[in-house]
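>>> Next input, structure requested:
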Amino acid sequence: MDAKILHKETGFTIIELLFVILIIGVIMSILVISWHSQAPISELNNKILQLSMSMEYCQTKAILTGNKWFIQFDTAAQNYIVVNDDGWLGTITEVDMWGKKWPARNFFVGSNDFSEDSRNNGIVDSNEFDKGPFYLGAGQKFLDATNVTRITFNPEGDCYNDAGLEDADIWIANQEYLSIYQGDINNGTADQRKFRQGIRVCSLTGNIETVNN
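Purely as a prediction, here's the structure:
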């Protein structure tokens, strides 16, 4: 069999191998560029998801415990905490007035482990802290468009906010959006606005939804 034909059937030339390596390099470069452009958006999505889950957690716990729960935002430190506003004093009740044993932090009327004055008073009293603080990522900030610093969930499942608004908006942005923000949440192109997202909470229904338009 001719040597040239055998070579053609059984392998690649150096030029062909270099061409394949070049194509792979181009594809990898495109993937890296795509990943770098999408990574900030992915991180923002994760923070929005975390906040949404914290709100749903508060809402569920308020219904289950029969007292108010709230999320307190610190827009200067770029974090938030989850608070159980039950007035717990940090002690453990062994038995109630009928001799029934209760686990720690299980409220019942007449328990000396809870302060009625501190219960549902809207203040982060001692021992009421539940989770957090949850910090935003590097370069992320709460936007000025955030119109509340606290959202409180009632045992009925609805909620209210410190600004007295029907809908509470919490906006988070990556540094890619901050330079064009200039105080207006609608600034920027559609692609630029991908770098900021918000959560809207309806006071009347307690409905929690993500907004990004």
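>>> going forward, measure contacts and count neighbours with C-alpha atoms only.
Fine.
>>> Determine the set of other helices and strands touching the longest helix seen in the chain.
Ordering each helix of the chain by length in residues (DSSP state H) puts helix 14-65 first. Identification of packing neighbours for helix 14-65 by 3 or more CA pairs under 8 Å, 6 or more residues apart in numbering; DSSP states H and E yields strand 69-74, strand 150-153, strand 167-173, strand 196-202, strand 208-211.
>>> Another for comparison:
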Amino acid sequence: AHSDDKGLVVPPKLAPIHGVVVPIWMKDHQVDDMLKAGQELFNKLQETYPGLDFELDDRRQQKAGVKFAQWEQKGVPVRLELGPRDLEKGQVVVVRRDTGEKEFMSQDEAIAKFGELMTTIQSDLYEKAKAFREENTHLVDDYETFKSSLEEKGGFYLAHWDGTDETEAKVQAETKATIRAIPFGDTEEGKCMVTGKPSKQRVVFAKAY
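Now for the predicted structure:
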């Protein structure tokens, strides 16, 4: 849930860097002006959000596309692109790492909404991860069904376990799955899917990849 083909997708609450300002220029004579504008935007973001961390990508030798790809790979939640035309219009391009959505905003609006955007991204990533977990969690009572389903589609399996190390070791040896979690508040008693012995509750089995 926290990565894609481009690299990491880091939730804001875990991100070491929350936003990166990337000045863009087409010609050499634009470099100094764009770096100055980028520095000013970076300073305003830092002043407005002292609890967040920002970066200014002021590297002169790297092309914009390379910079974009590198920050996407690192999973920085938001990229703020600032080119000569944006500077003329007093705007900035705000790019979300999680969705790839781009939005043109005035610099003042981008700064004012940055905190709200962090909250939105955090919530969206949580809901996405929660939906993924629910879609890939299966209830199973029969060991043979567990083995075949695990082999075919993977995922997480809520199954009864008799509480012994021997049974967990048997499951791991035969399927490479182990107990990944013991849910709190689960009081459903039953029979172990492997041995048929009494089980106090279901646990989560899954493979580690």
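>>> Any idea what the TM-score comes out to?
Remark: TM-score between the superposed chains equals 0.27 [TM-score structural alignment, normalised by the length of the second structure]; 87 aligned residues with a CA RMSD of 5.2 Å.
>>> And the strands in the second structure, which stretches?
Assigned strands in the second structure, in chain order: 3-4, 7-8, 19-23, 54-56, 78-82, 91-96, 102-106, 137-139, 156-160, 177-181, 190-191, 198-199, 202-207 (criterion: DSSP state E).
>>> Out of those, which gets nearest to Ala69 of the second structure?
strand 7-8 (8.9 Å; CA to CA).
>>> helices or strands up against that closest one?
Judged by 3+ CA pairs under 8 Å, 6+ apart, strand 7-8 of the second structure is in contact with helix 64-74.
>>> Now the helix it packs on: buried residues?
The neighbour-count check on helix 64-74 of the second structure (16 or more other CA atoms under 10 Å) flags 64, 67, 71-74 as buried.
>>> Dump the strands of the second structure into CSV; add mean neighbour count and distance to Leu117 of the second structure as well.
Shown next, in CSV, are these (neighbours: other CA atoms under 10 Å; distance: least, CA to CA, whole Å):
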stretch, mean neighbour count, distance to Leu117 of the second structure
strand 3-4, 12, 19
strand 7-8, 18, 18
strand 19-23, 25, 11
strand 54-56, 18, 14
strand 78-82, 24, 9
strand 91-96, 22, 9
strand 102-106, 15, 12
strand 137-139, 16, 30
strand 156-160, 24, 32
strand 177-181, 17, 32
strand 190-191, 18, 46
strand 198-199, 18, 45
strand 202-207, 22, 34
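>>> Would you mind giving those as TSV with distance to Gln46 of the second structure added?
Compiled in TSV, the strands of the second structure are given as follows (distance: least, CA to CA, whole Å):
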stretch	distance to Gln46 of the second structure
strand 3-4	27
strand 7-8	24
strand 19-23	10
strand 54-56	7
strand 78-82	14
strand 91-96	16
strand 102-106	17
strand 137-139	42
strand 156-160	42
strand 177-181	40
strand 190-191	56
strand 198-199	54
strand 202-207	42
